[in-house]
Structure formats: structure tokens, C-alpha cells
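Visitor: need coordinates for the following:
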Amino acid sequence: MSTRSTQIEVQVTCMRLEAEGVMSLELQAPDRSPLPSWTPGAHIDLVLPSATVRQYSLCGDPQDSRRYRIAVLLEAAGRGGSREVHTALRVGQRLTIGGPRNAFELQAADSYLFVAGGIGITPLLPMIRQAERSGAHWLLLYGGRARQSMAFVAELAAYGDDKVRILPADEAGMLDLDAIVKLAASGMHTYSCGPAGLLNALEARFAAEELASRLHIERFAAAPPAANVQAGELTVVLARSGRELAIPADKSILHALRDAGHCVPSSCEQGVCGMCETRVLCGEPDHRDMLLTEQERASGKVMMLCVSRARTPTLTLDL
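Guide: Presented below is the predicted three-dimensional model:
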């Protein structure tokens, strides 16, 4: 099993309200030494004072090795992590982070279309910076509930109206999927992050137009099941003991293992942190995590037990 997270101590050096309900944090090493390098699309694990772990996209400048920037949306109906960031953290406080890691790499291309929905702008900001530096042609379509809720609008405006289109729903309506597909069909590689509804709609439209290879998305929650996933009960074989477990349709493999008395390390339980990564010895996983690379997924050798299931009736795990 691989270790995907390097623990680093950092200090909160700046907190700024970027929009209604969106707080950005600047993190630096306590001695101001350089932090590990990263590439656009990367994220970190933020370990909060309560020991809660949450994953946030890096949205600063990859060429600035002295500081990381993240932005956190306050989610009233969330699990409490964003509330802790907004109400409990203070400038000067020391925290631990894991990473950085990247499962949303920006591939080299001559032309990019960036599509952001709300807080989904965060992983796209450094991509835009890299595209601008490389001289590539690019366009950002940035949707949100209302202008006052959309972070980094002033920062993006510096690129000019010909490259950045701010499209609040209360002013411009919903993002035009037809226009997005048309731009992708013209040759633009599309990178999108935002709410599940937007990403699901884009996946469906791009698949229908046979443009799936030009769509790259980042989800804040586990992906929906594949068409040929085992929708009902799944059998998991534990290779070290030979024990077989029936996994109900409404329960994750991770939780079923725990209920059966097996201790499996985990943290985020959303397919992001990688702590529950487990070797697969037989069977085909249905990957719903946001961490494994396409090559790792294709190999079928590992899976995240918290969110992934199977395309075959049985999985044999190295447990």
C-alpha cells in the first residue's frame, strides 16, 4: 500500500474574505522555508485543530514556493470542517497539512476552456496562470449563484473581458452547455470544477458528442457509479484470512469491514486522502475516488475502500 501524504507543519499567515461565505488562507512554513513544489490542479489535506481532515485545492501561484493559498466555502449543511475554518482558525495558528497531491493535472495544449461553478474556481486559478504564462489561448466561463458569492472575481478581471466571462446565475442564467460543447468541438480542451449537477451534465453532453477525451473534471465528492457497476450486494474476499463478507448495496466496503471487526485506516471517507487505499488481488474495481491516476485506475491493482465498489460480483482484497 502506498503512502500518499507527507505531513508538513505550516502557519496561517493570512486570512481574507474573498466573497460571501468564502475565506482564503495563506499557509507558510513557520521558519518561512520553501514548501514542497506543486503543479496546477493539486490539493492538500488540511488537519484542523479538532483533528478533522479536509481536502482543499491549492489556488495560489505554483512558482511561489514560500506560501500555499487555499479557499474554503462555508457550508451550513456540511460536516463541520468549513465551519471550523471560518470560526476557529486565527492568523499565527500552526496546523499540519498533507500533500500536495495532484489527480487533476493540466495537460499541455494550445487551447483551453475553463468552466467553473462556484468554489470550483479554486483549482482552475493556477491552471489559468500557467496557460497565460505558456502563451496558450484560453477562455474562462465562471458561473455562480450571485456575483457577491463568487470568489476571486477582481483577481480574474485583470486578465480582461476577452478571456474571463463572469456569469452569475441571477444576471446571466445557467451556464450555456451548448456553447461549451461547441467550443470544445472547435478544439479547446475543457477543464471544469464545480457542483455535481454541472459536472454530470457536462459528462453526459461530451459523451453524446463523442468529445469525452477533451473533458477533464475535478469533483468535490465521489463520482457516480459506472454503468456496469455491481448495483446490489457485493462479495469481498479477504485474502489473508479467506473470510468472505457480503457488502450491502447501501453500505461502503470500508464501513462493512469495520462492522465486521476489521480495522482499516481512513480519514476523509470521500475518496480524496488515500488513507484507505488497499491492494486488489482479484476482481475489477469501480473507482469513484478523486486521487488515483488514470494509469492506476486502469491497472486495477488498488482502490479506495471508502467510496469505490466493483464492476464484478466479487473482489479479493489484500486484507
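Visitor: hey, let's count contacts and neighbours off CA atoms from now on
Guide: Fine.
Visitor: tell me the spatial nearest neighbour of P313, not counting adjacent residues.
Guide: The shortest distance from P313 to any non-neighbouring residue, by C-alpha to C-alpha, 6 or more residues apart in numbering, is to L234 (5.7 Å).
Visitor: what's the burial count for the one you found?
Guide: 19 (other C-alpha atoms under 10 Å).
Visitor: next up, the contacts around it.
Guide: In this structure, L234 makes contact with A246, I247, P248, A249, A310, P313, T314, L315, judged by C-alpha atoms under 8 Å, 6 or more residues apart in numbering.
Visitor: now swap in K301 and tell me
Guide: R279, V280, L281.
Visitor: of those residues, just the buried ones, ChimeraX syntax please.
Guide: In ChimeraX, a selection of the buried entries from the contacts of K301 looks like this (16 or more other C-alpha atoms under 10 Å):
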select :279,280,281
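Visitor: what about the contacts of K301, which are in helices?
Guide: Using DSSP state H, no member of the contacts of K301 sits in helices.
Visitor: narrow the contacts of L234 to those that are buried.
Guide: Using 16+ other C-alpha under 10 Å as the burial test, the contacts of L234 include I247, A310, P313, T314, L315 as buried.
Visitor: pretty sure the fourth one contacts T235?
Guide: Yes. Using C-alpha atoms under 8 Å, T314 is in contact with T235, at 4.7 Å.
Visitor: does I97 lie in a helix or a strand, and which?
Guide: I97 is part of strand 94-101, with elements assigned from DSSP states H and E.
Visitor: any residues touching that strand, and which ones?
Guide: 4-12, 30, 36-38, 42-49.
Visitor: which helix or strand lies directly C-terminal to that strand?
Guide: Trace forward from strand 94-101 with DSSP H and E and the next one is strand 111-117.
Visitor: tell me which residues in that next one are buried?
Guide: Applying 16+ other C-alpha under 10 Å to strand 111-117 flags S111, Y112, L113, F114, V115, A116, G117 as buried.
Visitor: to compare with the earlier structure, here is another sequence to fold:
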Amino acid sequence: MTDLLEVEVVARDLVADGVVQVTLSAADELPPWQPGAHLDLHLAPGLVRQYSLCGDPADRSVFRVAVLLEESGRGGSAQVHRLQPGQVLRTSRPRNHFELVPAKRYLFIAGGIGITPMLPMIGQVAGSGAQWRLVYGGRTRASMAFLSQLQEFGEQVEIRPQDETGLLDLGELFNDPDTLVYCCGPEPLLKAVEERCPPGVLHVERFNPKAPLSPEGSFEVEFAKSGVSVAVEAGVSIVEAAEEAGVQIETSCREGTCGTCESVLLEGVPEHRDSLLTPDEQAANDVIFPCVSRARSPRLVIDR
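Guide: The predicted model follows:
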């Protein structure tokens, strides 16, 4: 991967049961970012994970991420929890597929560690004059990060620990089709919100991909800049077929959640399988995430 930054861990703070906030700094001023952005942290050889930035975008001296320890995870969160001040690692520049769109009214819905991208969003919205409300659910108060930070916003923030109030009652939330809804959290919460939310107002960020589909069917892909055409067979991703033909596409997650491999689509009809694009963005058919997506037409032309 190219264009990586070298950063140092300058602080490690436990901000809830099982949640650690890591503060990263660099020798030079860090790149700018906007609420909703995330980083790819290179934690060990072959171990790259994506985490939302939860600090202040105006502070160019540090990046901050908060990570929940996933006991049954794939090792990324455990590696973050082992980081100590003074350690040096590499990270991507910030990328944003969860941008805060200007609006007069917002509803933020966070489940557990899904609060992380909401913090800078709320900071920006609170200073803009827009109306907003946060509904924040979690297992227990002790497991919910940044509660003291959120207290300053008073009644605009609703804290709903499951052991005190039960599961989030979503039916009462979606009564204004002009309110933009931002949601981040576990997959059952995201699916429930998607089912109930009015069309065109929902923005979600997934930490894990939607239920994967097997890579069926074969098709042709032409890489316009490289002048190379490849046959993509069943069981092989576009990225894998490209690599075999000598066409390099920068990737990170390889499961359609990070956005690293986003490519401009010039011709053809894709079968979008990513967890990033909204239905309207998918319908535009002008970009594709070749790590997971496939083709509905016999041929695709990608600007690579």
C-alpha cells in the first residue's frame, strides 16, 4: 500500500469496559479530515484494520480511535489493545465514505462502539445551529464509551443501556422524512433501522460486511488505463483476476467495507456487493468496489 503515514502511540486510555482509545501523533502536521472519516491501521504484517476517527478534526496534531475488544474477532482489536505509548506503526491517510451531509435536522443512532464516528459529527452539528438528537444504546452504561463527554449536550442525548431500558424502540424515531438519519453499530441494529427508515434519508456505516454472497458467474473486465482484459471466473474476485494479470488495485479489507479499492466504472452493469454505497449511489453505476462486486452484464470496463 502506498502513501502511508508513520505515527506514534502517544496515549492509551480505557474509556469504557473493553474499549480503549488510542491517540496517535506524527512528526509533521497530520492530514485534514472530516467527521465520518476512518483510518486503515497497519497493526502487524498482513494485519490491517479500519477504525473511525473520534477526535476533533480541527486538531491536526493527533488522530484518535476507540476500539472495542472483540474476544471472538480476527485479532485486530486485540492488537490495538496491546499498543503502548512509544510504539510506532503505519496508517493510511483518512478516507470518508460516511460523510456528514448539510441538513437542518439530524437523528444520530449509535449502538455500542458505533458511537465513535458520531462524536465528531455531533461536535460539528452542535456548532452549526442545526437541530439534532442522539439515541445511544449499549449493553450497560459501563460498556458505553464517552458518556461523560456526551453529558454536556443535555437532553439532546438519550442514553439507553439495554439492561435498564431494553432494546432500542426504533418505531418512535422515524416521524420526520426531512430529518437525515446517521446510524452506526452492530448489524442487527443497522438492518432494523434500514427496514424502518424513510427512503433517501439514511446514512449507515458498517464495521463488518453485509452477509457475503458467493462469487458466482463469469464475466470479462477491461482495465482501460492498463489496456488489459481479463476473464473473471466464478470463485475469483475482480481484484484477484486483476492481480493475476499484473494490474494492481490498492486494497485493504477485501470485504467491501473500507473503500480503498473504489474504482470508476466506465461501461457495463455491476452487481454491487459492497457495504458502502447507498441505494441511490448504487443505481448511478459510476463506481465499483472490485474486491467484492461482480457484473450483471457480460463485460465491465473499469478506469484502472
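Visitor: overlay the chains and give the TM-score.
Guide: The TM-score (TM-score structural alignment, normalised by the length of the second structure) is 0.86; 300 aligned residues with a C-alpha RMSD of 3.0 Å.
Visitor: that older thread, narrow the buried ones among the contacts of L234 of the first structure to those in strands?
Guide: Taking DSSP state E, the ones among these that sit in strands are I247, A310, T314, L315.
Visitor: quick one: those as a markdown table, columns for distance to G80 of the first structure too.
Guide: As requested, those are exported to a markdown table (distance: C-alpha to C-alpha, whole Å):
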| residue | distance to G80 of the first structure |
| --- | --- |
| I247 | 28 |
| A310 | 30 |
| T314 | 35 |
| L315 | 34 |
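Visitor: going by distance to S241 of the first structure, which of these wins?
Guide: Taking C-alpha to C-alpha as the measure, S241 of the first structure lies nearest L315 of those, at 14.2 Å.
Visitor: hmm, that closest one is touching T235, no?
Guide: Yes. Assessed by C-alpha under 8 Å, L315 of the first structure is found in contact with T235 at 6.5 Å.
Visitor: just the buried residues of strand 111-117 of the first structure now: which is nearest Y142 of the first structure?
Guide: Lowest distance from Y142 of the first structure to the buried residues of strand 111-117 of the first structure (C-alpha to C-alpha) belongs to A116, with 4.8 Å.
Visitor: OK, contacts around the equivalent of the closest one over in the second structure?
Guide: By TM-score structural alignment, A116 of the first structure lines up with A110 in the second structure. Contacts for A110 of the second structure (C-alpha under 8 Å, 6+ apart) come out as M118, L134, V135, Y136, G137, C183, C184, G185.
Visitor: pretty sure the fifth one is in a strand, no?
Guide: It stands for G137 of the second structure. Yes. Under DSSP: H, G, I helix; E, B strand; the rest coil, G137 of the second structure sits within a strand.
Visitor: that one: neighbouring residues, count only.
Guide: By other C-alpha under 10 Å, the residues close to G137 of the second structure number 26.
Visitor: map it across to the first structure for me.
Guide: Correspondence of G137 of the second structure to the first structure, assessed by TM-score structural alignment: G143.
Visitor: and the gap between its match and I121 of the first structure?
Guide: According to C-alpha to C-alpha, to the nearest Å, G143 of the first structure and I121 of the first structure sit 9 Å apart.
Visitor: overlap in contacts, the two.
Guide: With C-alpha under 8 Å, 6+ apart applied, the contact sets of G143 of the first structure and I121 do not overlap.
Visitor: ok, and for stretch 79-86 of the second structure, which residues are buried?
Guide: Counting neighbours by 16+ other C-alpha under 10 Å, stretch 79-86 of the second structure gives V80, H81, L83 as buried.
Visitor: now D162 of the first structure. Nearest residue, chain neighbours left out?
Guide: Nearest to D162 of the first structure is L139, by C-alpha to C-alpha, 6+ apart, at 7.7 Å.
Visitor: for the one you found, what are its contacts?
Guide: For L139 of the first structure, the contacting residues are Y112, L113, F114, D162, K163, V164, R165, by C-alpha under 8 Å, 6+ apart.
Visitor: show me the strands in the stretch 201-304 of the second structure, by range?
Guide: Using DSSP state E, counting those that start in this stretch, the strands assigned to the stretch 201-304 of the second structure run over residues 202-205, 219-223, 228-232, 263-267, 270-271, 287-288, 294-295, 299-302.
Visitor: can you redo these as CSV with distance to G18 of the second structure?
Guide: Putting the strands of the stretch 201-304 of the second structure into CSV (distance: least, C-alpha to C-alpha, whole Å) gives the following:
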stretch, distance to G18 of the second structure
strand 202-205, 21
strand 219-223, 44
strand 228-232, 42
strand 263-267, 36
strand 270-271, 38
strand 287-288, 35
strand 294-295, 37
strand 299-302, 42
